[in-house]
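> need coordinates for the below:
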Amino acid sequence: MNQRGRNWGGNLTYGVREVRLPTGLEELQELVATTPRLRPLGTRHSFNGLADTSAVHVTLEAMEQFVKVDDVSATARVSAWSTYGHIAPTLHDHGFALPNLASLPHISVAGACATATHGSGVRRRNLAAAVSAMEFVDGTGELVTVSRADDPDIFAGCVVHLGALGVVTALTLDLVPAQPVHQRAYVNLSRSALAANLAEILAGADSVSCFTRWQGDVVETVLHKDMRDPADDPTELFGAPRATRPRHPILGLSTEPVTQQLGCPGPWHERLPHFRLGHTPSAGKEIQSEWFVDRRDAADALEALWKAGPDLDEALQVSEIRTIAADDLWLSPMHERDVLALHFTWILDQPVVDRAVERVEDVLAPFDAVPHWGKVSHADRDVYASRYDHLDDFTGLAERFDPEHRFRNTFLDDLLG
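From the prediction side, this is the model:
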């Protein structure tokens, strides 16, 4: 199948010369074993060259999708190409939930975990932290299974893998009991109120997201997603009143795609994401960047961004402030530290965005900020090496599982050498 594809946001045209869609495991294994260079491709939600290749893309969308729940162990084995929106209703029907979800349910489980994609919550870890076992076809065409229980020496290095170890076919995810979640929006929180009450605001619900354009000294929207009784929600948040109608994170856009926000409890998978399945999330045509700083630096990092706000106005659609709890995964930006996540939804104009990205990276450099693996930054290997103590260990894993560098591309060649 000859095809040139684009990523979800529209800022990247892949250099791929061929796309292959194996229909079964044996076909996938043969494809990997006989193809000199290839990259797995999920739901195309990366905004940089991580998923790109000038050779062959392999996608598993023609293979069987499955969700197999084990009620006794409270785990689910799921097909890697499945999206969170696909697997969540089945988990819910069994009385279970995932510990966290990202802002949109449209992304594949494998791609999200490979890049340490996340939701929000001071006690909630990223999506990869729920993985307890992983199955993938390595660079020799062999099917490999690694698990937290059986492979403790390498498991933490395999989960956030950037597609460098192989093509993931299935993941086993830890589950928690399903509980109703409701969502509430607060509007126009002042910059001074945020600064004076930052820790309390970020911990004010199970999941908290703050949206701002770094203009006018105001956070336009704060979303609370909570399992507590909606009757206990405050009527205002440090001077910011409750919203009386739904709000899109990017003000002015239709609210039809957003999940229910007015305090009505519902299934966890219909409240934790910002956007509903079947609708275009966010702006659709956009570029995204995100950086992570140690949560202890949160107040200073936010203040620095407020000061830089005028320099970002031309490029920015909206910025989101979230929190993620620490984990033990080697290439996770949350490795052994709680973080503040600073997300930027830019306009679809690469030169304008490049200038804004450079400004943000200058502002956040004193805080040793590390970028999201799948989003636009100017970070090079020196930056990654200074942030990830296990980068050399991961390079060794990549050599072990992909000795002929079948899964390499420009991004990984620069990162791993």
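> only C-alpha atoms from now on, for both contacts and neighbour counts.
Will do.
> near the nearest residue to P230 once chain neighbours are set aside, how many other residues are there?
Counting by Cα to Cα, 6 or more residues apart in numbering, P230 lies nearest to G263, which is 5.9 Å off, once chain neighbours are set aside. Burial of G263 is recorded as 19 neighbouring residues (other Cα atoms under 10 Å).
> residues contacting E30?
By Cα atoms under 8 Å, 6 or more residues apart in numbering, the residues touching E30 are G141.
> that one and E336: what is the separation?
38 Å (Cα to Cα, to the nearest Å).
> report how many residues lie close to R295.
Other residues near R295 come to 19 when the count uses other Cα under 10 Å.
> could you measure from the spatially closest residue to it that is not a sequence neighbour over to R381?
Residue nearest to R295 in three dimensions, not counting chain neighbours: V339, with 4.4 Å by Cα to Cα, 6+ apart. For V339, the distance to R381 (Cα to Cα) stands at 21 Å.
> what are the boundaries of the helices in the stretch 301-417 of the chain?
With DSSP state H, counting those that start in this stretch as the criterion, the stretch 301-417 of the chain has helices at 350-364, 381-387, 391-401, 410-416.
> could you also give me the structure for this second sequence? I'd like to compare it with the first:
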Amino acid sequence: MSLTTWAGNRTYAAARVHEPRTVEQVQEVVAAARHVRALGTRHCFNDLADTPHDLVRLDGLEPDVVLDERARTVTVTGGTRYGTLARALHPRGWALHNLASLPHISVAGAVATATHGSGDRSRNLASAVAGLDLVTADGSLLHLTRADADLAGAVVGLGALGVVVRVTLDVEPTYDVAQEVHTDLPWDAVLEHLDEVTGSADSVSLFTDWTGPAVRQVWRKTRVPVGGTYEPRTDLLGAVPATGPLHPLPGIDPVSCTPQLGVPGPWHERLPHFRLEFTPSNGDELQSEYLVPRAHAVDAIEALRALGPAVAPLLQVAEIRTVAADDLWLSSAYGGDRVGLHFTWLPRQPEVEALLPRIESALAPFGARPHWGKLFAAVGAPGSDPADLYPRLPDFRSLVTRLDPTATFANPFVTRHVLAS
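As a prediction, the model looks like this:
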């Protein structure tokens, strides 16, 4: 049976797919391969993880959750899903600082692409990485920690440095979250008070189709002490509090969504938009996302609203969210706070790909960085060097040359978007 991406929009071209059960078996596969790439939960929409040679799946490795309460860290195998990790941490009194919209994604895949979650004060998932175990080209195991200068370059590594078989993450004492939803927030209020809106909770998402006078829904997630109470807020610049649970897509049953209505509950059951128990999609979809500096957010939003008539016919829903700055070389939030402009598309890939250059042209003046794991046309303006957007990219290229001199982990995506200048 052919192996496809999670969305089914790409079939992997690999001649061989390996399913190791131990780290030692991963080492054997890599040592014997001429070219190899790693797969987690395949929640990727482009050819980042593909190769015509060998693919190694990490979802067969046991999670092997090792909690170090004294160091406030947890170590897991790279293919472990965040939802699985959360369910192991929470009963023991510990939590992660953030989660993405889907708890179904793998730890190694998420951090390698700077997948993020949301919040003015919340850095992306990769920022929690305190250490990595990489299987390098000769099959040996390289252990990196924050004491190593290379870690900041290796975390968002795009699979170009080796196969990440273990990840060590920071943890903190567990907490509850209350999630509430408002509808029909006027665009005028968003543009005039964007900082107030995104700062009104620990995590805020605005759902829109880029047309009409108002944002359809605003999801707000607020931290609450364990066992604490929360009084849902009715005021949000003219938006209307939802009277029942909602799905981001109009008219869709919210049964797959995490609990709302301001009822507090465990962090891992509120921070994602969707529950671990359910298939993480309303049918087939494609995704794109661009992250712009916070200072340019309003101008970038206005640029996309101007494209609304072209975007809306291909769109299921769009989401605006924020991410705090980090120091990871290829992170989309490297060097400054960012606003993410996310698109969940209908499964009409040729039409979406034809539209992306228009979106990227509109966002280019604002320094937009595309999400590495989603659909995009180019990193930066056509013909430009991606280093214009990522100041540490020359250092990353040097790191690739040093750790992978035989180009064992090279593939067309990395060559095209990262290594070529």
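> mind checking the TM-score on these two?
After superposition, the two chains reach a TM-score (TM-score structural alignment, normalised by the length of the first structure) of 0.96; 413 aligned residues with a Cα RMSD of 1.3 Å.
> ok so, going back, so what's the residue nearest to R295 of the first structure up against?
292-296, 323-326.
> can you check A193 of the first structure too?
Neighbouring residues of A193 of the first structure by Cα under 8 Å, 6+ apart: 238-239.
> what ranges do the helices span in the stretch 101-250 of the second structure?
In the stretch 101-250 of the second structure, the helices defined using DSSP H, counting those that start in this stretch lie at 107-112, 151-154, 187-192, 194-198.
> can you say which of those helices is packed in most?
Of all the helices of the stretch 101-250 of the second structure, helix 107-112 has the most neighbours on average by mean count of other Cα atoms under 10 Å, namely a mean of 28.
> how far away from the center of its chain is that one?
Averaged C-alpha coordinates place helix 107-112 of the second structure at 8 Å from its chain's average position (Cα atoms, centre = their mean, to the nearest Å).
> still contacting in the second structure, which of the contacts of V339 of the first structure?
Contacts from the contacts of V339 of the first structure that recur in the second structure, judged by both residues aligned by TM-score structural alignment, their matches' Cα atoms under 8 Å, are 292-295, 323-326.
> how near is the most centrally placed residue in the first structure to E142 of the first structure?
In the first structure, the residue lying closest to the centroid (Cα atoms, centre = their mean) is T117, at 2.1 Å. Per Cα to Cα, T117 of the first structure is found 27 Å from E142 of the first structure.
> which residue sits closest to R57 of the second structure, ignoring its sequence neighbours?
Leaving aside its sequence neighbours, R57 of the second structure sits nearest to L39 (Cα to Cα, 6+ apart; 4.8 Å).
> hang on, the one you found packs against G60?
No. Using Cα atoms under 8 Å, L39 of the second structure makes no contact with G60, being 10.5 Å away.
> how about the residue nearest to the centre of the first structure, what's its partner in the second structure?
Applying TM-score structural alignment, one finds that T117 of the first structure aligns to T115 in the second structure.
> what's around K225 of the first structure, how many residues?
Neighbours of K225 of the first structure (other Cα under 10 Å): 27.
> wait, what's in contact with it?
Neighbour list for K225 of the first structure: 181-184, 205-208, 271-272 [criterion: Cα under 8 Å, 6+ apart].
> and if you look at R220 of the second structure?
By Cα under 8 Å, 6+ apart, the neighbours of R220 of the second structure are 179-181, 200-205.
> so what does it match up with in the first structure?
Match for R220 of the second structure (TM-score structural alignment): H224.
> now the closest residue to T255 of the first structure other than its chain neighbours: how far from D300 of the first structure?
Nearest residue to T255 of the first structure in three dimensions, chain neighbours excluded: H248, at 5.1 Å (Cα to Cα, 6+ apart). Taking Cα to Cα as the measure, H248 of the first structure falls 28 Å from D300 of the first structure.
> who's more crowded, the two?
Taking neighbours as other Cα under 10 Å, H248 of the first structure and D300 compare with H248 leading, 20 against 15.
> contacts only, for that one.
H248 of the first structure sits next to 254-255, 258 when contact means Cα under 8 Å, 6+ apart.
> what of N124 of the second structure?
Contact partners of N124 of the second structure, counting by Cα under 8 Å, 6+ apart, are 98, 114-118, 323-324, 326, 333.
> again, only using 10 Å
N124 of the second structure makes contacts with 97-100, 110-111, 114-118, 322-326, 331-333, as judged by Cα atoms under 10 Å, 6 or more residues apart in numbering.
> which residue in the first structure aligns with it?
In the first structure, N124 of the second structure lines up with N126, judged by TM-score structural alignment.
> measure its match to P99 of the first structure for me?
Counting by Cα to Cα, the gap from N126 of the first structure to P99 of the first structure is 9 Å.
> for the two, list the residues in contact with both.
With Cα under 10 Å, 6+ apart as the test, N126 of the first structure and P99 both reach G119.
> who has more neighbours, L39 and G60 of the second structure?
Remark: of L39 of the second structure and G60, L39 carries more neighbours, 26 against 16, as counted by other Cα under 10 Å.
> V163 is in contact with the more buried one, correct?
Yes. Between L39 of the second structure and V163 there is a contact at 9.1 Å, judged by Cα atoms under 10 Å.
> list residues touching both of these two?
Taking Cα under 10 Å, 6+ apart as the criterion, L39 of the second structure and V163 both touch 56, 58, 78, 108.
> and the second one, what does it touch?
For L58 of the second structure, the set of contacting residues under the criterion of Cα under 10 Å, 6+ apart consists of 18-23, 26, 38-41, 77-80, 106, 108-109, 163-165.
> just these: which are in helices?
23, 26, 108-109 (DSSP state H).
> against A128 of the first structure, how distant is E256 of the first structure?
Taken as Cα to Cα, the span from E256 of the first structure to A128 of the first structure is 29 Å.
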